[in-house]
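Enquirer: have a look at this fold, sequence not included:
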């Protein structure tokens, strides 16, 4: 939701592009993927890394903004993530997030030419201010659309919808573009 839609009189503030974010497999989803012989991969320029002892997809924020009244946030990242097994590959590109006024999140990505909601999140682990936006171990639960996309490639989803799949980790600076009004001395 844009700041003006939320009733704020000030325009949204941009987030600093170029900062990294991490989608880290939960222990349960890593085990479920291993059991199904499915591996996590990244869509360039993103990479698969180990972060805080978890296998993660590392991406970079390309653009984002936060409402000045802290009622919402949007962001978009580079590349994407993928899952593969035996020559089959499910790719999810141009990841986006939208946090609503209640701080629940919707995480979408392009899959087979259409944008789908892959994950949802609660406000647990998210922190917003007018100077920094961060998330630490933010639980991202797989949606029905996400589970269906995985099932469409692999026959079944290794993790049922509603189950925490990734934990989000990020820290983005907010760029203060607000200027104070000019004052004149009488």
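Expert: Yes, it's here. Computed from a prediction, not measured in an experiment: that's the story for all the values here.

Enquirer: from now on I want contacts and neighbour counts done on CA atoms only, so please keep to that.
Expert: Noted.

Enquirer: quick check: next helix or strand after the helix or strand harbouring residue 147?
Expert: Using DSSP states H and E, residue 147 sits in helix 144-154. Following helix 144-154 in sequence order, the next helix or strand is strand 164-173 (DSSP H and E).

Enquirer: for that following strand, name the packing helices and strands.
Expert: For strand 164-173, the elements it packs on are strand 20-25, helix 27-35, strand 132-142, judged by 3 or more Cα pairs under 8 Å, 6 or more residues apart in numbering; DSSP states H and E.

Enquirer: buried ones in the helix holding residue 147?
Expert: Using 16 or more other Cα atoms under 10 Å as the test for burial, helix 144-154 gives 144, 146, 147, 148, 149, 150, 151, 153, 154.

Enquirer: distance of the fourth one from residue 154?
Expert: Per Cα to Cα, to the nearest Å, residue 148 is found 10 Å from residue 154.

Enquirer: for the second one, same thing?
Expert: Counting by Cα to Cα, the gap from residue 146 to residue 154 is 12 Å.

Enquirer: now the third one
Expert: Applying Cα to Cα, one obtains 10 Å for the distance of residue 147 from residue 154.

Enquirer: residues in contact with residue 121?
Expert: With contact taken as Cα atoms under 8 Å, 6 or more residues apart in numbering, residue 121 is in contact with 104, 105, 106, 138, 139, 140, 141.

Enquirer: redo the residues you listed as CSV? Include distance to residue 27.
Expert: Formatted as CSV, the contacts of residue 121 follow (distance: Cα to Cα, whole Å):
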residue, distance to residue 27
104, 23
105, 21
106, 22
138, 14
139, 12
140, 13
141, 13
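
Enquirer: alright, now check it against this:
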């Protein structure tokens, strides 16, 4: 006898129903791509060569920090889900992000953990990196965190056991 989708424990993404689809508008994506250049230009005007230095080393440093925080969160929460995460160089999901569908609750937990602990790490480093370093690293941290935070904000009313699939044109939320 065939079970309904709600009764199946190991359902695949094809057995889920599309609940919400968030389109990524090309103009918004272009603005997002230009934002770091504007930020680095402002840093150079305000801080000179130090602004340029932290503007250039900020992206790899923050990407590494976010990777470490993400892996620690996945180890603590759900080790099996690590297979669904990988390196991505496409904008807006740059860095270590889901490469296939992932549970919304897990995605939300990793994004918020990376955002808040990343801010705390930057705040703790402030005495050693001075104001120019803090602004440069904060620029990149916010730039990498904004897409995930927007996804969490747009899907805040959805159930945690649903599935999020990130694609270049849209974000899809599925539920059984």
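Expert: Right, received. Where do you want to start? What you are looking at is a predicted structure, and each value in this text was computed from that prediction instead of being measured.

Enquirer: report the TM-score for the pair.
Expert: The TM-score (TM-score structural alignment, normalised by the length of the second structure) is 0.31; 87 aligned residues with a Cα RMSD of 4.7 Å.

Enquirer: ok so, going back, deepest-packed of the helices and strands packed on strand 164-173 of the first structure, please.
Expert: strand 20-25 (a mean of 23; mean count of other Cα atoms under 10 Å).

Enquirer: ok, residue 38 of the second structure - how many residues close by?
Expert: Residue 38 of the second structure has 11 neighbours, counted by other Cα atoms under 10 Å.

Enquirer: was I right to think residue 97 of the first structure contacts residue 63?
Expert: No. The pair residue 97 of the first structure / residue 63 is not scored as a contact, 10.7 Å apart, by Cα atoms under 8 Å.

Enquirer: what helix or strand is residue 46 of the second structure on?
Expert: Residue 46 of the second structure belongs to helix 26-47, assigned by DSSP H and E.

Enquirer: quick one: list the elements packing against whatever helix or strand comes next after that helix.
Expert: As assigned by DSSP H and E, the chain's next helix or strand after helix 26-47 of the second structure is helix 49-77. Packing partners of helix 49-77 of the second structure (3+ Cα pairs under 8 Å, 6+ apart): helix 26-47, strand 95-98, helix 104-154.

Enquirer: quick one: helix 49-77 of the second structure to helix 104-154, angle?
Expert: 140 degrees (axes from the mean of the first three to the mean of the last three Cα atoms, to 10 degrees).

Enquirer: for helix 49-77 of the second structure, buried residues please.
Expert: So helix 49-77 of the second structure, judged by 16+ other Cα under 10 Å, has buried residues 50-55, 58-59, 62-63, 65-67, 69-71, 73-74.

Enquirer: from the middle of its chain, how far away would that helix be?
Expert: Here helix 49-77 of the second structure is found 12 Å from its chain centre; the criterion is Cα atoms, centre = their mean, to the nearest Å.

Enquirer: which residue is nearest the centroid of the second structure?
Expert: residue 148 (3.9 Å; Cα atoms, centre = their mean).

Enquirer: next, count neighbours for the closest residue to that one other than its chain neighbours.
Expert: Here the nearest residue to residue 148 of the second structure in space, its sequence neighbours aside, is residue 111; by Cα to Cα, 6 or more residues apart in numbering that works out to 6.0 Å. Using other Cα under 10 Å, residue 111 of the second structure is surrounded by 22 other residues.

Enquirer: so what's residue 111 of the second structure up against?
Expert: Residues near residue 111 of the second structure by Cα under 8 Å, 6+ apart: 70, 145, 148, 149.

Enquirer: out of those, which is nearest to residue 22 of the second structure?
Expert: residue 148 (12.6 Å; Cα to Cα).

Enquirer: how near is residue 41 of the second structure to residue 18 of the second structure?
Expert: 42 Å.

Enquirer: then residue 36 of the second structure?
Expert: 33 Å.

Enquirer: also residue 88 of the second structure?
Expert: 24 Å.

Enquirer: what do you get for residue 47 of the second structure?
Expert: Applying Cα to Cα, the value for residue 47 of the second structure to residue 18 of the second structure is 48 Å.

Enquirer: with residue 52 of the second structure instead?
Expert: Separation of residue 52 of the second structure from residue 18 of the second structure (Cα to Cα): 44 Å.

Enquirer: check residue 63 of the second structure too.
Expert: 31 Å.

Enquirer: same check, this time on residue 26 of the second structure
Expert: 23 Å.

Enquirer: who has more neighbours out of the two?
Expert: Between residue 26 of the second structure and residue 18, counting by other Cα under 10 Å, residue 18 is the more crowded of the two (16 against 10).
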